[in-house]
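S.K.: Got a predicted structure here, sequence first:
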Amino acid sequence: MATDVLIPKLGMTMTEGTLAEWMIPDGAEVKAGQILYHLETEKIEFDVEAESDGTVAHLVPAGTTLPPGALVGYVLAPGETRPIAPTPSALPGIGASPAQQEVRPVQQSSGAGGGVASPIARRLAGEAGLDLASVTGSGPGGRITEADVRAALSSTPAPPAPEARQASTAEVLASPLARKLAQSLRVDLALVRGTGPGGRITQEDVEAAASAAPPAPASVPPQRGLPGTIVPMRAMRKVIAERMHASLREMAQLTMAMEVVMDDAVKLRGQLIEEWASQSIRPSYTDLVIKAVAKSLVLHPRLNARVTAAGIELEPTIAIGMAVALDEGLVVPVVRDADYATLREIAAETTRLAEAARSGKLAMDDMAGQTFSVTALGMAGIDFFTPIINPPNVAILGVGRVHDGTAWVGNLPVRRQVMTLSLTVDHRAVDGAPGAAFLNEVRALLESPYRLLI
């Protein structure tokens, strides 16, 4: 019996997904656990895996955008003929109500050892050469989760590196971002040694290979955009454009800025880098800002809120969204319960989230539930900018670079390390004076950074 290949629903807020690329050609053979196609949503990229062995039959071409539950293809059993393709209106999920899309059953398949495993768990185990039969599942009904596989891998010696790689780029284990980067840099993935689980090639591996490669011949002109060229707005870029435009259209946004003396914060960060080096934790200035914001929101809850039809709804928790720039656009993973987390825990979590974002491994849970956002452009040499609020939040804080400034001590100018913070608030929920009071509290914490450690 043919196994349906569907657009999965990756979270309650997902309304559509784009089948960006078929990884298995139409009519080719596939094994359970192999990546069938690459899915792009408004928030993340996701590899959809085959649930069974068989022959792949495409129903829609790459680039098609459909709602969750929509049928995009089949995996045919041996000897099975291709079913008659339904019309678009008959595809499951198209024109169906959200409730109908939610209840459509998705087939689960067994792992290598016969135990039911999540797709991510099976992929991770396959990349690392781990037999799922040796893994005990902790999920519902004994389902093997990603955490179970990672726990098993941590107690299992790493498998030896393969002696040779297959020449076909399509068969090389690589993250989606690594494949895109390799294509743009003209790097042959078959010649790149992967450092990820099971030899998987990461974005960093491609960058290293590109930097080590000899320069291209001078006779090959660089590729440039020609006048009239249209760059398609893919799923992430399209959603960013729509949401930012809607944010400015629907909110009364006000931006205010304040300069912070960072001398003590610079010293503290340097000390913490040395102290936490053995734990591979390197705190950034943004980490200090996130902790200062979280402590300040406890005192100024009106900035940790959303505007609803009933009024201004204060959020029950503090979850700080951290903007991470990718080639395709911005993603905003979330540091949860930032008011309770220590500075060390925040630094470790932001590092994990940034790495996951750049390697295309962010989960939907990593992106959901933010109540306030922090976005930094200091690394790009920017002192001040006007951040746009990420709905449904009512405020966002922009972080500029740390640079040399001047302060006056009596009649003498004194060199200082300074940074500019720019706060944008939704004037419907927050007036200028409360916004300024919040910003003053953030500044006070950064100028006395020992308070961030208690």
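M.R.: Cool, the structure landed.
S.K.: Please count neighbours and contacts with C-alpha atoms only from this point.
M.R.: OK.
S.K.: you'd agree residue 312 is up against residue 304?
M.R.: No. Assessed by Cα atoms under 8 Å, residue 312 is found out of contact with residue 304, at 10.0 Å.
S.K.: Pick out whichever of the two has more residues nearby.
M.R.: Using other Cα atoms under 10 Å, the more surrounded residue of residue 312 and residue 304 is residue 304, with 26 against 15.
S.K.: Which stretches in the stretch 201-350 of the chain count as strands?
M.R.: With DSSP state E, counting those that start in this stretch as the criterion, the stretch 201-350 of the chain has strands at 253-261, 305-308, 311-314, 320-322, 324-326, 329-331, 334-335.
S.K.: Including distance to residue 419, could these go into TSV?
M.R.: Conversion of the strands of the stretch 201-350 of the chain to TSV gives the following (distance: least, Cα to Cα, whole Å):
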stretch	distance to residue 419
strand 253-261	5
strand 305-308	26
strand 311-314	29
strand 320-322	18
strand 324-326	20
strand 329-331	23
strand 334-335	23
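S.K.: Looking at those, spot the one closest to residue 450.
M.R.: Residue 450 lies closest, by Cα to Cα, to one member of these: strand 253-261, at 14.3 Å.
S.K.: and residue 426, which of the strands of the stretch 201-350 of the chain is closest to it?
M.R.: So among these, strand 253-261 is nearest, using Cα to Cα, at 4.7 Å.
S.K.: Mind listing what's buried along that closest one?
M.R.: Residues of strand 253-261 classed as buried under the neighbour-count rule (16 or more other Cα atoms under 10 Å) are 253-255, 257, 259-261.
S.K.: for the longest strand seen in the chain, packing partners?
M.R.: Across the chain, the longest stretch assigned as strand under DSSP state E is strand 412-426. When contacts are defined as 3 or more Cα pairs under 8 Å, 6 or more residues apart in numbering; DSSP states H and E, strand 412-426 sits against strand 253-261, helix 263-275, strand 395-399, strand 403-409, helix 432-447.
S.K.: Tell me which residues touch residue 385, please.
M.R.: Contact analysis of residue 385 by Cα atoms under 8 Å, 6 or more residues apart in numbering lists 398, 400, 422.
S.K.: Ends of stretch 273-289, what's the gap?
M.R.: By Cα to Cα, to the nearest Å, the extent of stretch 273-289 from end to end equals 16 Å.
S.K.: Use this one as the comparison:
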Amino acid sequence: MRRTIADRLGKSYREAVHVTVSREVDAGALVAAADAAGVSLVDVLVRALSDALDAHPAFNATFEDGTHRLYEEHNVGIAVAIEDGLVAPVVADVRGRDPNDIAAERERLSEAVQSGDYAMADLRGGTFTVSNLGPLGVDGFTPIINPPEVAILGVSRVRKRARPAGVERRSTESRPEADDGVAFRETLPLDLSFDHRVVDGADAARFLGTLAERIEDAEASV
């Protein structure tokens, strides 16, 4: 497995023109939505991601043999670390699915790959991948595209950051602590790596902008 991972990611890094854009988003609504639904942050984030993929279909795609192929289904691979390496079981077509439904499927797949009781079909058909290192305390990283997909989203840990207290909040959570005009808000760093042969930096920036809007409105999707 380690050799296969090395071959695939080495090929990806040699062939795809990797560029990463980063953005820090207000995570208050995301945290509140996950708490309300009793699921993890990544489950609500995947729901928001699906909306962003609807708005920017060029990222829900593969690039292989010179063909940029777009897909109707949002088949999101979610990277899972196992003893022998890293795999990304695919949650099939997350479009319109409830975060609880996404959570149940993600947990089933995660348990399957960790126990070794999974089929290769569980790892195939992805159109976009999410790599979440937040639970490991990471503040930011540069994810490598999972070939032949066009992009991958890196998710880091939620942190409290100082922001001007007068900034309007989109979350309905309780008022944050403030001191001398400064409020401490929960923020989430996102790193989007994309294949510059297929999409441009401005496209990636707009994609992250849409995703930020959906995350800040996350409570509406629960």
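M.R.: All right, it came through fine. Please read these numbers as outputs of a predicted model, since none were measured by experiment.
S.K.: TM-score of the superposition?
M.R.: Here the TM-score for the pair of chains, by TM-score structural alignment, normalised by the length of structure 2, is 0.90; 209 aligned residues with a Cα RMSD of 1.3 Å.
S.K.: ok so, going back, looking at the buried residues of strand 253-261 of structure 1, spot the one nearest residue 3 of structure 1.
M.R.: Out of these, the member with the shortest distance to residue 3 of structure 1 (by Cα to Cα) is residue 253, at 49.6 Å.
S.K.: nearest spatial neighbour of that closest one, skipping sequence neighbours?
M.R.: By the measure of Cα to Cα, 6 or more residues apart in numbering, the closest residue to residue 253 of structure 1 outside its immediate chain neighbours is residue 426, 4.7 Å from it.
S.K.: Tell me the counterpart of the one you found in structure 2.
M.R.: Using TM-score structural alignment, the partner of residue 426 of structure 1 in structure 2 is residue 195.
S.K.: Ok, residue 257 of structure 1 next?
M.R.: Match for residue 257 of structure 1 (TM-score structural alignment): residue 22.
S.K.: Now for that match: which residues touch it?
M.R.: Contacts for residue 22 of structure 2 (Cα under 8 Å, 6+ apart) come out as 189-192.
S.K.: Tell me which stretches of structure 1 form helices.
M.R.: Using DSSP state H, the helices of structure 1 run over 98-103, 119-128, 146-154, 176-185, 203-212, 235-250, 263-275, 285-299, 343-358, 432-447.
S.K.: Nearest to residue 324 of structure 1 among the ones you listed would be which one?
M.R.: Across the helices of structure 1, residue 324 of structure 1 has its closest neighbour in helix 343-358 (6.6 Å, Cα to Cα).
S.K.: what stretch of structure 2 lies opposite the closest one in the alignment?
M.R.: Here helix 343-358 of structure 1 aligns to structure 2 at residues 99-114, judged by TM-score structural alignment.
S.K.: one step back: mapping the contacts of residue 22 of structure 2 onto structure 1, which are still in contact?
M.R.: Compared against structure 1 with both residues aligned by TM-score structural alignment, their matches' Cα atoms under 8 Å, those retain 189-192.
S.K.: ok, so of the residues you listed, who is nearest residue 90 of structure 2?
M.R.: Among these, and counting by Cα to Cα, the member closest to residue 90 of structure 2 is residue 192, at 18.4 Å.
S.K.: and the residue nearest to that closest one when sequence neighbours are not counted, what does it touch?
M.R.: Leaving aside its chain neighbours, residue 192 of structure 2 sits nearest to residue 153 (4.6 Å; criterion: Cα to Cα, 6+ apart). Residue 153 of structure 2 is in contact with 129-131, 143, 190-193, counting by Cα under 8 Å, 6+ apart.
S.K.: would you list the residues you listed in CSV and tack on neighbour count and distance to residue 73 of structure 2?
M.R.: Shown next, in CSV, are those (neighbours: other Cα atoms under 10 Å; distance: Cα to Cα, whole Å):
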residue, neighbour count, distance to residue 73 of structure 2
129, 28, 13
130, 25, 16
131, 21, 19
143, 22, 23
190, 24, 23
191, 21, 23
192, 25, 20
193, 24, 21
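S.K.: now for those, which pair is the farthest apart?
M.R.: 129 and 190 (13.1 Å).
S.K.: related to what we said a few turns ago, could you export the kept ones among the contacts of residue 22 of structure 2 as JSON lines, including distance to residue 122 of structure 2?
M.R.: Output for these, formatted as JSON lines (distance: Cα to Cα, whole Å):
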{"residue": "189", "distance to residue 122 of structure 2": "28"}
{"residue": "190", "distance to residue 122 of structure 2": "26"}
{"residue": "191", "distance to residue 122 of structure 2": "25"}
{"residue": "192", "distance to residue 122 of structure 2": "24"}
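S.K.: And these, which is closest to residue 147 of structure 2?
M.R.: Nearest member of these to residue 147 of structure 2, counting by Cα to Cα, is residue 192, at 14.8 Å.
S.K.: who touches the closest one in this structure?
M.R.: Contacts of residue 192 of structure 2 by Cα under 8 Å, 6+ apart are 20-22, 142-143, 151-154, 204, 208.
S.K.: Provide the aligned range in structure 2 for stretch 65-83 of structure 1.
M.R.: Against structure 2, stretch 65-83 of structure 1 falls on no residues (TM-score structural alignment).
S.K.: thinking again about what came up before, any buried residues in the longest strand of structure 1, and which?
M.R.: So strand 412-426 of structure 1, judged by 16+ other Cα under 10 Å, has buried residues 416-426.
S.K.: once aligned to structure 2, how far is it on average?
M.R.: For strand 412-426 of structure 1, the mean deviation from structure 2 after alignment is 0.5 Å (mean Cα distance after the TM-score superposition for structure 1).
S.K.: returning to what we had before: of all the strands of the stretch 201-350 of structure 1, which one is nearest residue 148 of structure 1?
M.R.: Nearest of the strands of the stretch 201-350 of structure 1 to residue 148 of structure 1, taken as Cα to Cα: strand 334-335 at 22.9 Å.
S.K.: what helices or strands is that closest one leaning on?
M.R.: Short answer (3+ Cα pairs under 8 Å, 6+ apart): strand 334-335 of structure 1 packs on strand 320-322, helix 343-358.
S.K.: Can you list the buried residues in the longest one?
M.R.: Buried positions in helix 343-358 of structure 1, judged by neighbour count with 16+ other Cα under 10 Å: 343-351, 353-354, 357-358.
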